[in-house]
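K.L.:
sequence-free structure coming up:
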């Protein structure tokens, strides 16, 4: 498995997760431009490293593209002949670039999976949305799923547009929670609490709520009701959220996010 740009944060998290889950480190190759960074990366994970993309691609059965979206067209141009000849499974971690662009850049008939991970993959609790293009076999889908599940959970979507919805929920979702946590910390500080204590309480509460929701066999709406006593403190706070339009605001924000993802796909495709 070859990771182009593999010493970056997201690819590095995936590689670390694969190795930790038992995937042979010696079968992973990570490429990059900075030799010292690659040397350090190899020492940390036990994988092979190289600055020669072409040499790595020439041996690849699975090729993971993890460079920035703005660099992807140039990269694909450099490796297109090799990829078109070998037709490895290509898994792209770059946001916003549609399959049609990869098919033009790499050639027809190359099996491609779009993967949309999120930043909690860096601590092994990520979500990765997956979409398989034409010609991707079930065995290749299993490889992509194994890679994604090394750093969290994987969700397949049936239509490519579904990746935009994944971005709106989980791709950008961590920032929504960070925003809410920041607002809670600020509010607690304004009410007189020490900021360090406010941050500690807020982050631990968020962690606990998420763990409880994952472990529970009831939905989050019921978990919310479980905390609320009639005419109590939690009910008063929830009523304020609802009366001031929080549910509608979240819906609009997520719709804006998905719309922007679709816009970026069109821009990068052009």
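P.N.:
That came through fine. All of these numbers come straight from a predicted model, not from anything done at the bench.

K.L.:
C-alpha from now on. contacts and neighbour counts both.
P.N.:
Will do.

K.L.:
Check the offset of the longest strand along the chain from the chain's centre.
P.N.:
In the chain, with assignment by DSSP state E, the single longest strand is strand 126-132. Relative to its chain's centre, strand 126-132 lies at 7 Å (CA atoms, centre = their mean, to the nearest Å).

K.L.:
next one: stretch 134-144
P.N.:
The chain centre lies 19 Å from the centre of stretch 134-144; the measure is CA atoms, centre = their mean.

K.L.:
before we go on, here's another structure to hold up against the first:
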């Protein structure tokens, strides 16, 4: 049986662990002194001493980045010689993980927030030579809670972070502004929320189910000289909104590079 040690178990790590435990037959152990609420069958230890002589096939880092340098070295001896390191920690480069364990295979997973409800999008990056069995196993774990995109460099993972990792924050802010604008048109806060979230949910499901491009779908709802056309002109008549989204992603990407 595959044995996996999860180092740290915060909100994202805990959510992913629930999906992994429910959809695989692996043996999971969590190393976290906070003693989190864990799925049935998952073991928990508060320190490396509690592991005894156990060895693991995979060590998955789910710590805050600033803790990794101090904590990871203590647990590396518990990884089998052929074992693989993976990480869901944002802002901590695979190269840094590899420096802690020269010769080890390293795979980073960049999940986004919707993974906590099984509807995420995750980026995967294999640093250096990684056995096909290991990349397939990490891919299998990621698919438990998200769609996946493999990238071939850490730089592309930073770009994916700007698009998908940080993306829920942008969407929440757009929704907040949309609801606020509806309130200013005279609707109550609750009605504004219902109108906006219902409109967005239906539009998203329509886009997901359609073979048409997003541009064609937009054209189909936009009559010449109509209300939608007027609103779209105010939103992006001179491509201001397109430029703003571009600047948003660029700023997030540049910050991701700084944090490597």
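P.N.:
Okay, I see it. Keep in mind that what you see is a predicted model, and the values were worked out from it rather than measured.

K.L.:
Name the next helix or strand downstream of the longest strand of the first structure, please.
P.N.:
Using DSSP states H and E, the helix or strand that follows strand 126-132 of the first structure in sequence is helix 138-149.

K.L.:
Where do the helices of the first structure begin and end?
P.N.:
9-20, 35-45, 53-57, 69-86, 99-106, 138-149, 162-166, 173-190, 195-215, 220-227, 233-243, 246-269 (DSSP state H).

K.L.:
so which of those helices is the most packed in?
P.N.:
Greatest average neighbour count among the helices of the first structure goes to helix 162-166 (a mean of 22), per mean count of other CA atoms under 10 Å.

K.L.:
Where in the second structure does it fall?
P.N.:
Counting by TM-score structural alignment, helix 162-166 of the first structure falls onto residues 156-160 of the second structure.

K.L.:
show me the contacts for the residue nearest the centre of the first structure.
P.N.:
Nearest to the geometric centre of the first structure sits residue 117, at 1.4 Å (CA atoms, centre = their mean). Counting by CA atoms under 8 Å, 6 or more residues apart in numbering, residue 117 of the first structure touches 93, 126, 127, 128, 129, 148, 171.

K.L.:
Select from those residues the one having the most neighbours.
P.N.:
residue 128 (27 neighbours; other CA atoms under 10 Å).

K.L.:
Now tell me what touches the longest strand of the first structure from outside.
P.N.:
111-121, 141, 145, 148-149, 151-160, 163, 166, 170-171.

K.L.:
what's the answer for stretch 24-42 of the second structure, then?
P.N.:
Outside stretch 24-42 of the second structure, the residues touching it (CA under 8 Å, 6+ apart) are 1-9, 14, 17-18, 21, 43-48.

K.L.:
Aligned to residue 251 of the second structure, what sits in the first structure?
P.N.:
Per TM-score structural alignment, residue 251 of the second structure is aligned with residue 256.

K.L.:
again with residue 236 of the second structure
P.N.:
Under TM-score structural alignment, residue 236 of the second structure pairs with residue 242 in the first structure.

K.L.:
any idea how far that match is from residue 205 of the first structure?
P.N.:
Distance, residue 242 of the first structure to residue 205 of the first structure, using CA to CA, to the nearest Å: 21 Å.

K.L.:
if we can go back for a sec, how close does the match of helix 162-166 of the first structure sit to the first structure?
P.N.:
Its aligned residues in the first structure lie a mean 0.7 Å from stretch 156-160 of the second structure after superposition (mean CA distance after the TM-score superposition for the first structure).

K.L.:
Tell me the counterpart of residue 44 of the second structure in the first structure.
P.N.:
Using TM-score structural alignment, residue 44 of the second structure pairs with residue 49 in the first structure.
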